[in-house]
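Asks: Quick one, structure for this:
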Amino acid sequence: MNRYPRRALRLLSAAATGDGEQASLSRMLLPLHVVTHPELTKETLSALPEASAVVVAPLLKLGERDAEAPAEALPALLVAPPWTRKRTGRKARVARDVLGVPQAEVDWKPGEQEAWAATVVAETPWWREHDWSREIQQMQQGTWRGDIRAARLFTTGPEDVVRPLLDAFAPEHVWDTENYLRPVVARHGLHALPMVSRLAARYPATACGLLLPYRSVEVARQMAEWLVRRQSLRPTVLAWLRRHGRAAAALLVPDAVGPAGTPCTHAEQALRQLAAELGAEAVRGIAAACGAEAEEIVADLLAGDPLEAALPARMPSPCTWADPALFLQIRLTGGRGALPADAVRHVTTMLQISKPGDVYPGLATVTEHCDADSLAEFAWALFETWRFHGMQAKDSWALHSLGLLGDDETVRRLAPLVRAWPGENAHHRAVEGLTVLAAIGTDTALSHLHAISQRVPFKALKKRAREKIDEVAEGLGLTTDQLADRLVPGLGLADDGSTVIDYGPRRFTVTFDEQLRPCVHDEFGKLRKALPAPGVKDDPELAPAERKRFAALKKEVRTIASDQLRRLEAAMVTGRSWTTAEFRELLVEHPLLRHLVRRLVWLGDGDGTVTAFRVAEDLTLADVHDGAWTLHVDATVRLAHPLHLGDELEAWADLFADYEILQPFSQLGRPVHAFTDEEATGHRLTRFEGVTVPVGKLLGLTKRGWERGTPEDNGVERWFSRPITRDRHLVIALDEGIAVGMVDEFPDQTLETIWIDAAPGDYWPNHTYPHRLGEIAPVIASEILADLTDITAK
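Replies: Predicted structure coming up:
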């Protein structure tokens, strides 16, 4: 590269524009080459092909450095961080006796308890009139399973009956947690604290605010943990600390002067935060009430530097490959210049000593004073350089730095790599990538994380991605499906689900068809085959930019479409439901999904009746006779399967045909199957046993909810299965089985035995299977029979 710099520039830039195996390597080498030969690059740029010049031109900024900010313009941490000087040292001490630990109590602000008691949530008439005796009996017996709506029991039932049941209240499904439980807290006070603490620990994002009136050692410990580990909960934690002030400090002191460990570390951080709010003297005075020894320990704690206290016992060696000269500069906010090289190295050190869930607190100063876009680009450059140097495990902090400083563009770059890593024998690295996506935590990041949990060929990675999504959803008090609904981007579309591509003299309206493929209409409403290229009369700057926006939109929608079509079809089969509010907000009024919603038949279940309806062009609702219909505010909505429509099926098919409504997937024309009487009473589906099918057809079922078996001897998957319920699966024993990594090894698979069981596994003829095929719900049974009929058809 140094001997033939022009040739190297030409070859590297050409390779970097492609998708070949050397493209990634070339993209890593090219910035180094441009920085090394900036003048030559400027001279040669005009001679490069257009595609190469587009790649090279932005890299010239690497050589055109912004003015570096003077030391006095930088925060002290970036000039002389604590690891550059001798540590002051603080001997670990434990107080032998802690006096006067406060008892738990509730501290209401004026009028707050009354306001909480008056909190109202929407409820159905059935729920208001419900006889709670069955739930009470189940809670007394410890067998109750229900959702958050049962909180009404504790606000309406006799205190002497319902108060003892608070400990048994552990709803499996929660939403709008604070509104449901505020009246419970207002009525039962300290008696509700154990229940609220459990829910807040499980669903912190939606229930943490319920702990605000409470004061106890356990609540203080939870708040201190969230202060350190849950950045998103920081506003609530700070509100609790400020609200209880001195009382909060008294509750934190026992852990802070106790044995070394996680509670001690968290309490120390919380006391330092309170010292910043109340003053160190005030906190020391509070500690004095716990004993002279506790006062000395807290005084010693507050006298130290919190940034020094967070340093590891042994600092890592400087990272020689992370040369600031090779990266875009980190800019200060407000146009105050860029960080000098030494300050950049200090930022790198902070990233080195940060770990997932244990971030060095000084990074908060970095993100406060530095431009977010430049930090994201810096983190990506670190990551790419780490990849170039072999992705050594000891430097995996470069990957996790993306979770600390990355943005949505980081997500779009990283997600394809995470998908590919398991195929490169890098499953562990892929799992770390999932952690990074969860740490970035934006809607885009969670959307990609959810997509990985649904659509990658690596079973172990899908499982871990599902676990991450479940963690996020649980923290928000949502199911995984409810979270997925909320992650579908609107893509900047107008309220009517369209967008305008503006070329200046010409404008084109883009809508979407039943598969969410873009449809381009000119200014006269005529449908065009594709968006035309900009012409000589079009705006020379606006038109190319708008065409590029359309290309990006088309690519993004293509990814979203496959996921949403699959999710809606699965919802029809499983019977998943939405509340009226969710249906309106997340489906009907969503600018992209409305194009699918209007092409399907739905069921509204309210007031004890079920009515099939569709969403018209103007978003009003209509029944099978095309008459206006109103969805009850307390109804639930689900997608209709042909089995649900009965005698109305033909009328709905005729209506859709008359309006020329094309469906996104087979709904009204979907084949319907059923078990014979003999099959329903048996435990084996013999009509398909002994049939041989191509392995490719069998694997195609994975797109319809079927799952491959666990590899056994010689890496062969001996069965195929489909979940029916949480503890029921239809299982197919295969002969020869699917060889992992070599699916063509056994190109034909015989469906040896088909039965229903509690869990997937191999079939043993001498085993008794008590579950009968008739236990399967009619819709699921129809889908299973349709799938097997399809793959066994000649």
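
Asks: C-alpha from now on. contacts and neighbour counts both.
Replies: Will do.

Asks: what are the ranges of the helices in the stretch 551-700 of the chain?
Replies: With helices called from DSSP state H, counting those that start in this stretch, the stretch 551-700 of the chain shows them at 580-582, 594-597, 642-645, 649-658, 677-681, 695-700.

Asks: To compare with the earlier structure, here is another sequence to fold:
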Amino acid sequence: MGNRNKPIVVDGLVCTDTPALIWADGEHERWAARAAALDHGRQQPDWPMAVTSANRMSDLSPAQISWLIAKGPDGPARALLADPPMLRHRQRIDLGRVALARFGLDAMPFVLSEAGQSADVLGLLILPLRAKEAAALAASWLRHLGSARLWARLWLARHPEAAARALIPAATGRPGKTRQNAEDALRLLTASGHTPLIQKTTREYGHEALAALVALLGPAMAVTAPEDPRPLPSPTLPGLGDAAVTGGGSSAGMGAPFRVPSKKVRDLPELRRADGGVMPEDEVAAVAEALTRSRPADPPEPPPGDPDRPGLPLVVESSAARQPLVAALDDDAERLLKGCDQESLTAFGRTLLDRWLTDGMPAADAWVLVAQAHIGDDTTMEQLGPLIRSWPAKSRYARAIDGYAVLATVGSDVALRHLLAIEANMSGGSTNDRALDYLTQAAARRGLTPTQLADRLAITHGLDAGLVVDYGSRRFPVVVDEHLTPHVTAPDGRILARPPKPGVKDAEPGAYQWFLQFKKDLRATAVAQTARLEREMHRHRLRPARDLTGVLLPHPILGPIARRLLWGAYDGGDRLVQALRVAEDGSLADVHDSTVTVDGDTPLGIVHPAELGAELPEWAQLLADYEILQPFPQVNRPSVVLTEEQKAATSLPGFGPVSPDAIEEMLRGRWYGNGYETGNSIHTQMRRSLPGGLTLLVELDPGVSTSTYLNPAGEQRITEIWVDDTWSDHWQSVRRTTLGSCDPAALSELLVDLYALGR
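Replies: Have a look, this model is predicted:
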């Protein structure tokens, strides 16, 4: 049965178009003008000699490359662009625009290489380029989540006829990724009203090509076909075979083919009908085929990019793009699933999931995972949660992201607790960003932020209902102190650390072990929630003030933690307006112990000591006077509080001497050096990201080698600490960003680490 859906393959078709540059009005001039924005630092007098005598262009420094492309000698520049090595260059957007404007088609290899390496950010570089290589890139970007899809659509809209000529050979070629990409692009052109143009172009390739395109795009392609005795095929619907069937769905959400696991239909699990009775094999097969159509929804289009925006164009990288939830099934599939007994259907899904896991999680059968969003229950989510959390560590990133989509789409308390735990335990990176994005969407469906969702889903261990250690003949109510240590109340009113051990007359002796386990579980939850609130302090996560009094303080576990923390009211720019503590009666008080009334919509967050300025010593003394033991270091946390003069400055002075071992240890951690980018094998600069698109820079003298085991470094000095835009190249001599524009908490944490080097 699968043969009737076999794609038509036409060998030997080749696009022979000559590459050309097609500029929009004023575009060439605007791109050429970006040469003025290229910053290559201080120009060295030996650069002209260096670039003309270099044996390998890859020996050039990033600064030399920027200078060479912008205004260096013509010959060496064209040689560099014609066969671009693995360059350590930066300023890539403007370099690409200037290269294409200055050198025309000689820059095509460079531009194609750049766009292929970073499609979301650099895909705009192909817009003026009419070439089959550009068409292949644009077609491959239609499945991206980020701005690459936007550049692809803009390129196809600008060059539809050239796109058709370039993509028809691939769309009628051997099955594979290249053909699939070309098919997507031709479908987009058809949907954009270019069917007559595709018809005309296809006829130039012959009748077999036209037949293949009719099978792909539908009978409308044949409307104006010339007379030919050979019939054109009629489109057919996919059927269920023992192996491959066409479904829909992939991590990219663009309808890639899936298949039923390679097992006979009779080997599928048993299914029961909703009205009773066991389903026959053909109905089970139909349900399985319907589930293969499970797929992520089409992702939302990123915001429009402006290729001519000064500085960086507005782009959205795939890792930061809105992640698609699982799409609803089509009406036919929904009708089939509603005809199944739901308990039986859920068990059916778990059996398929177990088989998929046992088979090694083949990507071709990933629909099994995605389908759990339609048929899985909380038991399924309990099974999936720990598995999904483990997949990134096993390099199963695509499967992990599909798993996040399933948890977020199901959206039950159980599913979202697992998603919260996944996001909380990640160390950072794009996969963590995607987990947070899914969490944000799932929370928004409840009208909440991730922080509010985490507050409301925090487990209580039954403390809100009251707990009792019940031996049958004796009962001991459980009480918890402000430090979340559980005790029991004896019949005479005494507070005991634990209940007495059961005696021979006690009918339920297991209650003693229950209490010991409860004590461990409560401690684990208290540690986890304390760590979460400490992360919120670092990440500046806020909640409306009404949630403090309405959600956190009444919670039996969050309440005792929140009462011992210092809170802050923030303005619309997330800047601290006033620090507050929770008074004994549950009201809010300022540093002078005066009651403060805060509007319920006011953003409230956990204050970092670096935000308190001159009030920090007063708050520390006040909490000490009240003998408040904080759940984690807050007012007594090591911090760097900048003076007003320092906030207005663009850099801080350095210090030394510093041990090279300490510098190397930081570079092995979460700090990055510049030695691999400058080409001189010496790290003379370290950097760490800050919130808000900023980076903290540390200048080193004389610097440490990138290969310290071969070239041990000597004693170091930190000569300057400054801040720059993250997208910048950090080599300019003029400092532009004030330290006061940085998030004070994040800056303080990094400065504490740095200043510790000088001790």
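
Asks: Could I get the TM-score for this pair?
Replies: After superposition, the two chains reach a TM-score (TM-score structural alignment, normalised by the length of the second structure) of 0.50; 480 aligned residues with a C-alpha RMSD of 5.5 Å.

Asks: returning to that earlier point: for the helices of the stretch 551-700 of the first structure, give me a markdown table that also has mean neighbour count.
Replies: A markdown table is the format used below for the helices of the stretch 551-700 of the first structure (neighbours: other C-alpha atoms under 10 Å):
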| stretch | mean neighbour count |
| --- | --- |
| helix 580-582 | 17 |
| helix 594-597 | 23 |
| helix 642-645 | 18 |
| helix 649-658 | 15 |
| helix 677-681 | 13 |
| helix 695-700 | 16 |
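
Asks: Residue 388 of the first structure: which of these is closest?
Replies: helix 695-700 (35.9 Å; C-alpha to C-alpha).

Asks: Can you give the contact residues for the helix or strand following that closest one?
Replies: Using DSSP states H and E, the helix or strand that directly follows helix 695-700 of the first structure along the chain is strand 707-708. The contact list for strand 707-708 of the first structure, computed with C-alpha atoms under 8 Å, 6 or more residues apart in numbering, reads 699, 701, 702, 717, 719, 720, 721, 722.

Asks: quick one on the thing from earlier: CSV please, covering the helices of the stretch 551-700 of the first structure and showing distance to residue 246 of the first structure.
Replies: CSV is the format used below for those (distance: least, C-alpha to C-alpha, whole Å):
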stretch, distance to residue 246 of the first structure
helix 580-582, 43
helix 594-597, 53
helix 642-645, 62
helix 649-658, 67
helix 677-681, 68
helix 695-700, 63
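
Asks: between these, which one is nearest to residue 419 of the first structure?
Replies: Comparing the helices of the stretch 551-700 of the first structure by C-alpha to C-alpha, helix 695-700 comes nearest, at 19.1 Å.

Asks: List just the nearest of the contacts of strand 707-708 of the first structure to residue 339 of the first structure.
Replies: residue 702 (50.9 Å).

Asks: Any idea how many residues pack against the residue lying closest to that closest one once chain neighbours are set aside?
Replies: With sequence-adjacent residues excluded and distances taken as C-alpha to C-alpha, 6 or more residues apart in numbering, residue 702 of the first structure is closest to residue 708, at 7.5 Å. Neighbour count for residue 708 of the first structure, taken as other C-alpha atoms under 10 Å: 19.

Asks: now residue 640 of the second structure
Replies: 19.

Asks: Neighbours of the counterpart of residue 413 of the first structure in the second structure, how many?
Replies: Mapped onto the second structure by TM-score structural alignment, residue 413 of the first structure lines up with residue 383. Per other C-alpha under 10 Å, the neighbour tally for residue 383 of the second structure reads 13.

Asks: host element of residue 383 of the second structure?
Replies: helix 378-390.

Asks: Check the mean deviation of that helix from the first structure.
Replies: For helix 378-390 of the second structure, the mean distance to aligned residues of the first structure following superposition is 2.9 Å (mean C-alpha distance after the TM-score superposition for the first structure).
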